[in-house]
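S.K.: the following block contains a protein sequence and its predicted model.
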Amino acid sequence: MKNWVQKVREEEKKKGGTVKYCPFRTNYHIMPPVGWLNDPNGLCQFKGIYQTYFQYAPFSVNGGDGFWGHCTSTDLLHWEYHDPVMAPDIPEDRSGVYSGSGLVEGEELTLFYTGNVKLPGDYDYIDAGRISSQMMATTKDGQHMSEKRKLLGPEDYPEHMTEHVRDPKVWKEDGKYRMILGARARAYRKDGTRKDKGCALVYVSEDKQHWDLDQEILPENNFGYMWECPDLFVMEDADEDKKIEILSFCPQGLPTEEGRFQNRYQSGYVLMSQMETIEDDFVEWDMGFDFYAPQTFEDDKGRRILIGWAGVPDTGEEHRNLSVENGWQHCLTIPRELTLQNGKILQEPVHEVESLPWKVENWNGERFFWGKKTVRLTVDNISPEGWRLCVGGPENGATFSVKEKHAELSFLMETGEAAACGGGRKKRTGILEMDVENVEILIDSSIMEIFINGGAMVFTTRIYLKENERELWASKAGKQTLCVL
């Protein structure tokens, strides 16, 4: 990977024109300049500037290059793109600079990540053939990195762990550094057959350089075979006036249930006090088609902010993204502000959304063409009889409907066929704890994010409509406010 910065610049210049004029490019969401994007990494506010790094594959629209892309913002909505900051250029990360986190201390930002190595040969890459090392680099400006340093390797993990150990999230607590890693532990059924367990490992350090295992978060009952992208943080419960420890992670291998676990892989959280009942108390972050690998950070206003990948791994056989033909794929979600009430997290778009120059349209649900505009729709005082929104036309569109405690997002047309604009997406449902009273919907070109009851439930989906197909109409409800940019 010699001269990789120049090679990336050349690739972005060569393919940038095709990408630029793609009708599915968004206005306020982080996207790859070209190629592929997945997990958000290293989220933080450093020297007053919001820093977002992300998994980036500039040379392949289908992923796999293992770079860290980089962009910055002062308002979490308008993003400036920079050169990638890291590439697979040393022996410990030659197969990819995988996901990780950022830790701000004064004038220095430390980035932690997993260096991935896949050895050539006939391996299963679970018990053999993979080397996962936890790495770090530092920067004074968020862009230019120090030499990389190895912190942990296979020799430092418990013996019953497979070779899947990754995605370090690091924070400082009580004068010590802590690192949580997602992992896959070898486990067996009573009959001796293999059934691995997802888990997390917590390490502790005095100096960020030398780490010791402090805790294994391993549920008694199997809850997926692998946990990715763990995030352990504390929030203050507004109703109970106490601080609560929360574990966010992405379990793989959960069986689908009615209204739960409908994607190939899931993303959610559980209160650490509820680990013994994780099967019942795990809450999904998002009920839509496109959400995975979220990461949170705290900004200088004390807000806990979450950004996720608006995508899910390994979904090519289920649905696809129609932007691929224009040389790029995937984006990140709008940043979401988290609040904790009575043991449940609410997610709402960061308040900076309010400051955008919205124009209010007089709208009572009749057909509205939004074309290139970004749309924000709020609906209050929804009755138990429900409410329904159509996005697109009758032959190519999606519907979102709510009634009592039920919500449904569907690309299925009256014929039962999936609409072309969904790329194969079909239907997702959710069941709330109380009747639906209000909805907020953001549509930014090819992404739609739906927040129900102040963010008690969220649906995220990509939707690929041509500009002349972009219309809305809705059933009448209490108060409907349509804003456009």
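M.R.: Arrived safely.
S.K.: hey, let's count contacts and neighbours off CA atoms from now on
M.R.: Fine.
S.K.: right, and residue 338 touches residue 307 too?
M.R.: No - using CA atoms under 8 Å, residue 338 is not in contact with residue 307, being 10.6 Å away.
S.K.: pasting the second one now:
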Amino acid sequence: MNKSDSYNLKYHITPPYGLLNDPNGLAFFNHQYHVFYQWNPKGTEHKHKCWGHVVSSDLVHWQRKSVALEPSEWYDKDGIYSGGAIVHNEQLYLFYTGNVVRDDGVKESYQCAAVSEDGEHFQKIGPLFEHPKGYTRHVRDPKVWRDHNGDWWLIVGGQREDMTGDTLIYKSTDLSNWECQGSFFEHDNKFGYMWECPDVLNFAENDIFVFSPQGLPEVGEYYKNPNQSGYIVGKLLETGKFSGNLSDFKELDRGFDFYAPQSFRVNDRIIMFGWMSAMNEETERAVPTIQEGWIHALTLPREIVLINGVLYQKPLPELQLLRLDGAHYKGNIRSGGWLLPSLQVEFIVHFSMLTQNFKMIIRNAVQIDYNSEENSLTVWRTNWLTNQKEYRKATLTNRLAGMQIFIESSSLEIFVNEGEEVFSLRYFLEDTEQRSVLLEAGDNEGEIKIYQLHECKA
């Protein structure tokens, strides 16, 4: 079944068919960027998980490869679940969670590895260690790194038997023998019932613990999605453990659809992808692309930088390779309307001095409201299941100076103040002729740039 122009994404990573979820195994190997992802090639349900695989030389133009990992062994026969990658001795190692449902119905998880010399064909190594005591079978998503002493560390998300979230850390000198060091992050707080997709980002001034807690209750304008992804600023200790405070947890993305991010370092850059979904099951089953035999996408790659204790997410400069024709408007932009040249557009608005409220309406489907008094930004969309308006809101630290918006036929990624806040979301509009952008911006000076973007997937 073909993807329609109404919903197809031309410059995001999507599955050729079936269901896509978490980004996995991000790596730079053999002069190419490798992105793996959770993939069900047999349908649009969360079953039959494999690892799909795409490669690129520039993080923009992607080529599909054959499936990298699929269920085949006793320890992963019911699904290849999420994990990370490392490059060592000119080989690419993948770490993943094998899902098993025994004949008696009991479910088990195994932390596994596979290795490749060419980056395409992988030999499975099997389970790395026994399941930890005191934890339910919900232990998954291994991420591995090497420290300056040459030791290897592996963290994995988990759920304690008291139904609280946690992350475990293991140490190895040879990538084969692993010793559990206990909880990666000592805490007594009940902060969700499961922590998924743990990750560590290293900066000169601090370290960052990124994870995706499930089951957080809403607090004001925070934690409105079914599951969250965020981070804590702290320090990675010589013991391999992390020192930080749960009370400092910050959401990574303030939009509707962002979850399970993973990062990798290439030279001096940290690059992150996320899964552009945070839906409950009922909302997911109503996504229109299911009728076309596919569902979900990854976010665009983002460079992660730490500024004054806050993670900024910046669109990669390489994304400018997508640009085709452009238009430029400068001066008083208090109100106006623009017709997008296609459904693949980069829309940039800068304000030289923003003193009043403004409103932007994209394709009559997504609305962005700025409240000058609160210095807050609110993004509205129509829920495709309920047909009701819903919103996400963030109060900015700095005055709003600009937004860089990547528009597709069924997705938006809004980068605010060069990545101080990001709103990622899906929306579904059947009318491909609706390409208007309306702006009510008071009496404000600034400039607008509009670039048509081209298709970049095999």
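M.R.: Cool, got the structure. None of the values given here were measured: they were computed from a predicted structure.
S.K.: the strands in the stretch 101-250 of the first structure, which residues?
M.R.: 108-118, 130-139, 149-152, 161-173, 176-185, 197-205, 212-217, 226-237, 242-252 (DSSP state E, counting those that start in this stretch).
S.K.: buried sites along stretch 52-67 of the first structure?
M.R.: 52-67 (16 or more other CA atoms under 10 Å).
S.K.: on that earlier part again, residue 338 and residue 307 of the first structure: which has the busier surroundings?
M.R.: residue 307 (23 against 19; other CA atoms under 10 Å).
S.K.: which secondary structure element contains the residue nearest the centre of the second structure?
M.R.: With distances taken as CA atoms, centre = their mean, residue 274 lies nearest the centre of the second structure, 1.0 Å away. For residue 274 of the second structure, the element it lies in under DSSP states H and E is strand 269-275.
S.K.: by how much does that strand deviate from the first structure on average?
M.R.: If you overlay the two and look at strand 269-275 of the second structure, the average distance to its match in the first structure is 0.3 Å (mean CA distance after the TM-score superposition for the first structure).
S.K.: just to revisit the earlier point, how near is the residue nearest to the centre of the second structure to residue 23 of the second structure?
M.R.: From residue 274 of the second structure across to residue 23 of the second structure, the span is 6 Å (CA to CA, to the nearest Å).
S.K.: residue 51 of the first structure falls within a strand, correct?
M.R.: Yes - according to DSSP: H, G, I helix; E, B strand; the rest coil, residue 51 of the first structure belongs to a strand.
S.K.: name the nearest residue to the counterpart of it in the second structure, sequence neighbours excluded.
M.R.: Residue 51 of the first structure maps onto residue 34 in the second structure, with residues paired by TM-score structural alignment. Of all residues beyond its chain neighbours, the one nearest residue 34 of the second structure is residue 55 (4.7 Å), with distances taken as CA to CA, 6 or more residues apart in numbering.
S.K.: neighbours of that neighbour, just the number please.
M.R.: 22.
S.K.: can you tell me the element it falls in?
M.R.: Applying DSSP H and E, one finds residue 55 of the second structure within strand 50-56.
S.K.: residue range for the next helix or strand after that strand in the first structure?
M.R.: Downstream of strand 50-56 of the second structure, the next assigned helix or strand under DSSP H and E is strand 63-64. The alignment of strand 63-64 of the second structure onto the first structure (TM-score structural alignment) spans residues 80-81.
S.K.: just give me the mean distance for the matching stretch relative to the second structure.
M.R.: With the second structure overlaid, stretch 80-81 of the first structure shows a mean distance of 0.5 Å (mean CA distance after the TM-score superposition for the first structure).
S.K.: quick check: the residue in the first structure that the residue nearest to the centre of the second structure lines up against vs residue 199 of the first structure, distance?
M.R.: Aligned counterpart of residue 274 of the second structure in the first structure: residue 308 (TM-score structural alignment). Going from residue 308 of the first structure to residue 199 of the first structure by CA to CA gives 21 Å.
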